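Undergrad: predicted coordinates and the sequence they were generated for:
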Amino acid sequence: MIKALSEVEVVTLFVEDLASARAFYTGVFGLDVVYQDEASAVVRLGPMMINLLRREQAPELVEPTTVAGSGSGVRALFTIQVADVDGVCAELEQHGVRLLNGPVDRPWGRRTAAFTDPDGNVWEVAQTLQGD
């Protein structure tokens, strides 16, 4: 174990349409933009930041590997703990967000629902069920 690791500071998502991604994270999630330029927009989610980076700007960050294109399959799931999954799902639907699945009670003691942002990045909201 690397003891210097303590928390996730920034998650970088490679996006096709920066304006659409920024609108999703500010409009649906209600996040504030803390930095932006022509290549990226950074929003804050609690103590973490999400860097929305135009896909064409990403190769230098991941060389020698390549950046996958949109629609090549799910590669990650980001989970946000909430107090009321059903309430959050109702709010998501008011913003035109369609759920992939849920809300559903999982055998591991969580109620979850999943959805995607405009670039297909999958997010999940999860609440701990009582008694767990």
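TA: Alright, I've got the coordinates.
Undergrad: every contact and neighbour count from this point should use C-alpha atoms.
TA: Will do.
Undergrad: what about Phe14, distance to Val33?
TA: Taken as CA to CA, to the nearest Å, the spacing of Phe14 relative to Val33 amounts to 16 Å.
Undergrad: show me where the chain has its helices.
TA: Secondary structure of the chain by DSSP state H: the helices cover 18-27, 59-62, 85-94.
Undergrad: what is the first one packed up against?
TA: Put plainly, it is helix 18-27. Secondary-structure packing of helix 18-27 (3 or more CA pairs under 8 Å, 6 or more residues apart in numbering; DSSP states H and E): strand 40-45, strand 48-54.
Undergrad: try it against this one:
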Amino acid sequence: MTISLQYSQITVNDVDEALGFYQGALGLEVLNDVAQGGFRWVTLGSTAQPGVEIVLSEPHAGRSQADGDALQELVTKGVMGPIVFRSEDVDALFEKVRASGAEVMQEPIDQPWGPRDCAFRDPSGNMVRINQAPAA
């Protein structure tokens, strides 16, 4: 029996604003755009990992009012867990994302545990890290 990742969720305040970052700056491709019950979610992916999708949705989408409010509070505080991407050229991708106007949290550095990485905040305040594997 095998198991693999299919979806990963990122809660955002505004799906269209988030698309400017995830599609525009990072270069992910929109795979699905669904509106239902007054809410919308969008899935994005990369040709480098077919079958793995990131779901962008607002805090109240598919949740009770109380749960959506609680999640909204966490998003607003910027305390949701990070999402980490991998790139073959973290420095070039860093420059592209920085040029988009994204908030830089950390410029590219070589980490003592191996990867070279950098970090940004998406428009909702979620931390986005980009890693590059160390040279062999």
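TA: Cool, got the structure. The model shown is predicted, which means the values in this text are computed figures rather than measured ones.
Undergrad: OK, contacts around the equivalent of Asp91 of structure 2 over in structure 1?
TA: Using TM-score structural alignment, the equivalent of Asp91 of structure 2 in structure 1 is Asp86. When the contact criterion is CA atoms under 8 Å, 6 or more residues apart in numbering, the partners of Asp86 of structure 1 are Pro103.
Undergrad: just Leu71 of structure 2 next, same as before
TA: Leu71 of structure 2 makes contact with 59-60 under the criterion CA under 8 Å, 6+ apart.
Undergrad: now do Lys77 of structure 2
TA: Applying CA under 8 Å, 6+ apart as the definition, the contact partners of Lys77 of structure 2 turn out to be Gly125.
Undergrad: any idea what it aligns with in structure 1?
TA: Taking TM-score structural alignment for the superposition, Lys77 of structure 2 sits opposite Ser72 in structure 1.
Undergrad: ok so, going back, of Phe14 and Val33 of structure 1, who's got more company?
TA: More neighbours surround Phe14 than the other of Phe14 of structure 1 and Val33, with 24 against 17 (other CA atoms under 10 Å).
Undergrad: map the more buried one onto structure 2.
TA: Phe14 of structure 1 maps onto Thr11 in structure 2, with residues paired by TM-score structural alignment.
Undergrad: my guess is its match meets His60, correct?
TA: No. The pair formed by Thr11 of structure 2 and His60 falls short of the contact definition of CA atoms under 8 Å, at 9.4 Å.
Undergrad: out of the helices of structure 1, which comes closest to Asn121 of structure 1?
TA: With respect to Asn121 of structure 1, and counting by CA to CA, the nearest of these is helix 18-27 at 10.4 Å.
Undergrad: could you check the angle strand 40-45 makes with the closest one?
TA: Helix 18-27 of structure 1 runs at 10 degrees relative to strand 40-45, counting by axes from the mean of the first three to the mean of the last three CA atoms, to 10 degrees.
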